[in-house]
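Engineer: Structure, please.
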Amino acid sequence: MIGYLNYLLSYMEPGTLSQIRAIIGTFIRSKDPYFWFITLIMARFTLPDLAAWMIFMWRPSLLFDAGKGVANRPLVSVLIAGRNVADGIIPTIRSALSCGYPNLEVIFVDDGSADESVMQARSLEKTGRVRVFATEMHNGKPTSLNIGLSMARGNFLFVLDADCEVQYGCIDALLRPFEDPNVGAVAANLRVRNARENMLTRFQECEYAMNVSISRLWRARLGLLSILPGAGSMFRAKAMHALGGYDSGLGDDTDLTLRLRKARWKLRFAYDALVWTDVPNKFSWLLRQRSRWARNMVKIRLHKQLDIGMPNRFGLSNMLMTLDLLITRVAVPLLGFSGVIYYTLSMPFSRPLLLTGLYWIVIFLLSIRMLITNDIFHTPDLRTFWMWPLYPFYRFPIRLIELASIIRELLGIYRWHPYVPKRIWDQTIHW
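Structural biologist: Modelled structure (predicted):
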């Protein structure tokens, strides 16, 4: 990455560098509160990644768990819950069986599928390492995982989505942080399996690199990891049983993560435990997914589990995690969009120039973040470099949908989502 930056700077004229310094000096002397708001947000999203990269270059041992893992190859139960996943369930189960870890069992709980999911999964029961449980009704993913939890015999539980594949060595890498008996769960490193399908999936590859790989790396080291992805995470069975499993009504990945944090379990991230997942290949599907994620964020973090931010009850790290969430997921979208509209309408002939300059600053910082993630995780593919100036236009409609979903959820407008079966939703206590 250093060589790449030197390459860029070598083509700049001395006068250009002087102009850049003059512009930066003008900005620093600015009394515009919106400018400083944008500056602080850029620093929040850029400096942690930059600090992680510098540590990676000089003291990588501070970032990565170097333990030998749990001794004696304990039994690992792989829990998979799915509905209508006949097209992908066999590759998913086979990837777990062939990941290089000998002592594991796979439990697939079918959530009332209408296709051949059960028949496909049962074709692998002859291996002696796969068990299949089929439910007649659609109960939702949390309930299905709880069924798998009741059947599991392993000391560690690896929760895996039915549309994912496990890379060789993944389970060994996930077990490594459990050498510390206070670690309750470890998140895998999610990578986009269908990244080359179209331009939309390429953008999501970039997004996952920044918001999953590099973000969870430094968050885990600071004790600020806020979500263990349901697509691929390992749990200490003792911790999961103590919590009673998932909440079948409002239980998702975030809810379980926050409950583990409340119970004072340490959470870790295994950068070399790769799980490959498919992402939406159509924009309408992507917007529905992000709308659901945004609404669940409000349901779980701001309604059900907001008390985690009380430092006297759950510690300083949980308070900092909650404040960061409120700033980045609620305050930033609200203030950002309102600020752009206000400044554009108040001085329509001069503000576009400012917004254009701001856009190129964002692209520069975004490119730095992309290069950092590529240097550490070898993702995203540098052949997508030409797409990076278009990334803000990819994120803009997603941010709009997320903001609308957050507002709708805060106002209590049609809170039910088909992700939770209606009969279960009606029996759930809502905040």
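
Engineer: from here on, contacts and neighbour counts on C-alpha atoms
Structural biologist: Will do.

Engineer: show me where the stretch 301-431 of the chain has helices.
Structural biologist: Ranges of helices within the stretch 301-431 of the chain are 311-314, 316-325, 332-346, 351-377, 391-410, 422-426, based on DSSP state H, counting those that start in this stretch.

Engineer: quick one: Leu217 and Thr277, what's the gap?
Structural biologist: Leu217 sits 19 Å away from Thr277, going by CA to CA, to the nearest Å.

Engineer: and what of Met319?
Structural biologist: Met319 is 31 Å from Thr277, by CA to CA.

Engineer: Would you confirm that Ser95 contacts Glu165?
Structural biologist: Yes: with contact defined as CA atoms under 8 Å, Ser95 counts as touching Glu165 (5.5 Å).

Engineer: Another sequence for comparison is provided below:
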Amino acid sequence: MLKAPSSKNKLKGKFKRESDGYIPLLKKLKIAHSGALIWLLLSIYLSLNWVHELSLIVTLPVALFIIGGIAYIPGYINAFNVISLLLDRQPKFKVSNPTVPITILIACYNEEKNIRTTLQYIYKQFYLGEIKVIVIDNNSTDRTAEYAQQFAKKFKMDIRVIHESKKGKHHALNSALKLVDTPYTIILDADTILMPGSLRYIVSRQLTAPDDVVATAGAILVRNGRKNFWTKLQEWEYFLGIASVKRMQGMYQGTLVAQGAFSIFRTKNLVDIGGFPDVIGEDIVVTWLLLGKGYKVYFEPLAVAFTDVPETFKHFQRQRSRWARGMIEALKQIKPWQQPNRFPRYATFLNLLMPYIDIVYSLAWIPGLILAFFGITWIAGPMTLLVLPLALLQSYILYKYQKNVFKHLNLRIRKNKMGFILYVLTYQFILSPISLYGYIEEVFKLKRVWK
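Structural biologist: Here you go, the predicted structure:
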């Protein structure tokens, strides 16, 4: 007969785990939250004179509104991210060479330039299980379907090409989802290439995870980062900014976006929620729907994929306003207080603050910065620089993590110093107005634009 462990033994076991470097997830969340709150209180104390001086010009409520969006909330979020990253210890794989069959869905619209390369990198995967591929030709006007069929015939791959005449990525993915007969489904963009071990790593993480983890996001990096100003900027954003957020969220088992560029889902759970919804940010909303059911979502930094990012401001603006719009769609469908698990509830509440921060950056911080060049430091002054050290510390910590990832994968970090400087100094100025426009698009239900 099994005997329940005594409270003394429980305490001893807990002490042993923590002395070995293991910190329970809830404790990590409390530590990070407490540290961020301390930073917030310190920021408030140090900014009292700034608040007073600005309130003489714009009134106290407006001064608090502006400084909160420029310094208090961004500083709190950065502090939370930094502390969380310092506490992160990626669990080891329990399954290192998975053999479970998988199906990869690739939705395509006029992708004849990319589809063969994408399929070639799938063909080169170090994966022991069966790989099925469904290429969905979403009403293309080029030879995407023909090229995919030619590749399948030449390399004898299990590639099925289907046609979906209704425009929209969700229509394409849902048509293919009906044909999936494997326990796991991977979503991959047609312009995204996988590193040789990426399928093995993402499936290993999914199989290693607890049963309530139903999706895992891969790590997306930039392939065309040397092209011009815009791609250099985004190369650092993906390498440091997006990666840091996903790594932090994945540590708490609440990654908020299992991105459509490269993620794995448990097929049954994807079908149970009705597949991909008719929204512009289908990957954001589908992730939140899964989280709203009480499931969890991981992130695997070793499952690296490289994608092409927008090369012009026009396409960059459309993509990022679409992302901002997708976040609003998700917030409308699943309210933060409806999230059953602690961290997704907390993280989606933070997302509620994003429009506020973007409004302040767009309408107060940027004009304030212009005024500072003329010696008027009402808004942009020495106090605002307090946010910068935390942002740089976060970038440094992630750089060290990413360096280890690249070393493990035998990859080399490209030198892009100018891109890093531009990313640190200018990125938020560019992104906030674009995000604000995306919020406006969703509020007024303007026409959706994917490309």
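
Engineer: can you give me the strands in the stretch 51-200 of structure 2?
Structural biologist: Remark: strands assigned in the stretch 51-200 of structure 2 by DSSP state E, counting those that start in this stretch are 102-108, 131-137, 159-163, 184-188, 192-194.

Engineer: name the element Gln234 of structure 2 belongs to?
Structural biologist: helix 229-236 (DSSP states H and E).

Engineer: What residues in structure 1 pair up with that helix?
Structural biologist: The aligned range for helix 229-236 of structure 2 in structure 1 is 199-206, by TM-score structural alignment.

Engineer: Find out how far the matching stretch is from the centre of the chain, if you would.
Structural biologist: Stretch 199-206 of structure 1 sits 15 Å away from the centroid of its parent chain (CA atoms, centre = their mean, to the nearest Å).

Engineer: what's the mean deviation for that stretch versus structure 2?
Structural biologist: Taken over the aligned residues, the distance from stretch 199-206 of structure 1 to structure 2 averages 1.2 Å (mean CA distance after the TM-score superposition for structure 1).

Engineer: what does that stretch contact?
Structural biologist: Contacts of stretch 199-206 of structure 1 from elsewhere in the structure, counted by CA atoms under 8 Å, 6 or more residues apart in numbering, are 191-192, 194-196, 279-283, 370, 379-380, 384, 387, 391, 394.

Engineer: swap in stretch 36-48 of structure 2?
Structural biologist: Ala71, Tyr72, Ile73, Gly75, Tyr76, Ile77, Asn78, Ala79, Phe80, Ile83, Met383.

Engineer: again, 10 Å this time
Structural biologist: Stretch 36-48 of structure 2 is contacted by residues 30-34, 50-51, 53, 64, 67-68, 71-84, 383-384, 386-387 when judged by CA atoms under 10 Å, 6 or more residues apart in numbering.

Engineer: Tyr280 of structure 1 pairs with which position in structure 2?
Structural biologist: Not quite, residue 280 of structure 1 is Pro, not Tyr. Under TM-score structural alignment, Pro280 of structure 1 pairs with Pro310 in structure 2.

Engineer: Secondary structure class of its match, three-state.
Structural biologist: For Pro310 of structure 2, the assignment made with DSSP: H, G, I helix; E, B strand; the rest coil gives coil.

Engineer: Understood, closing this out.
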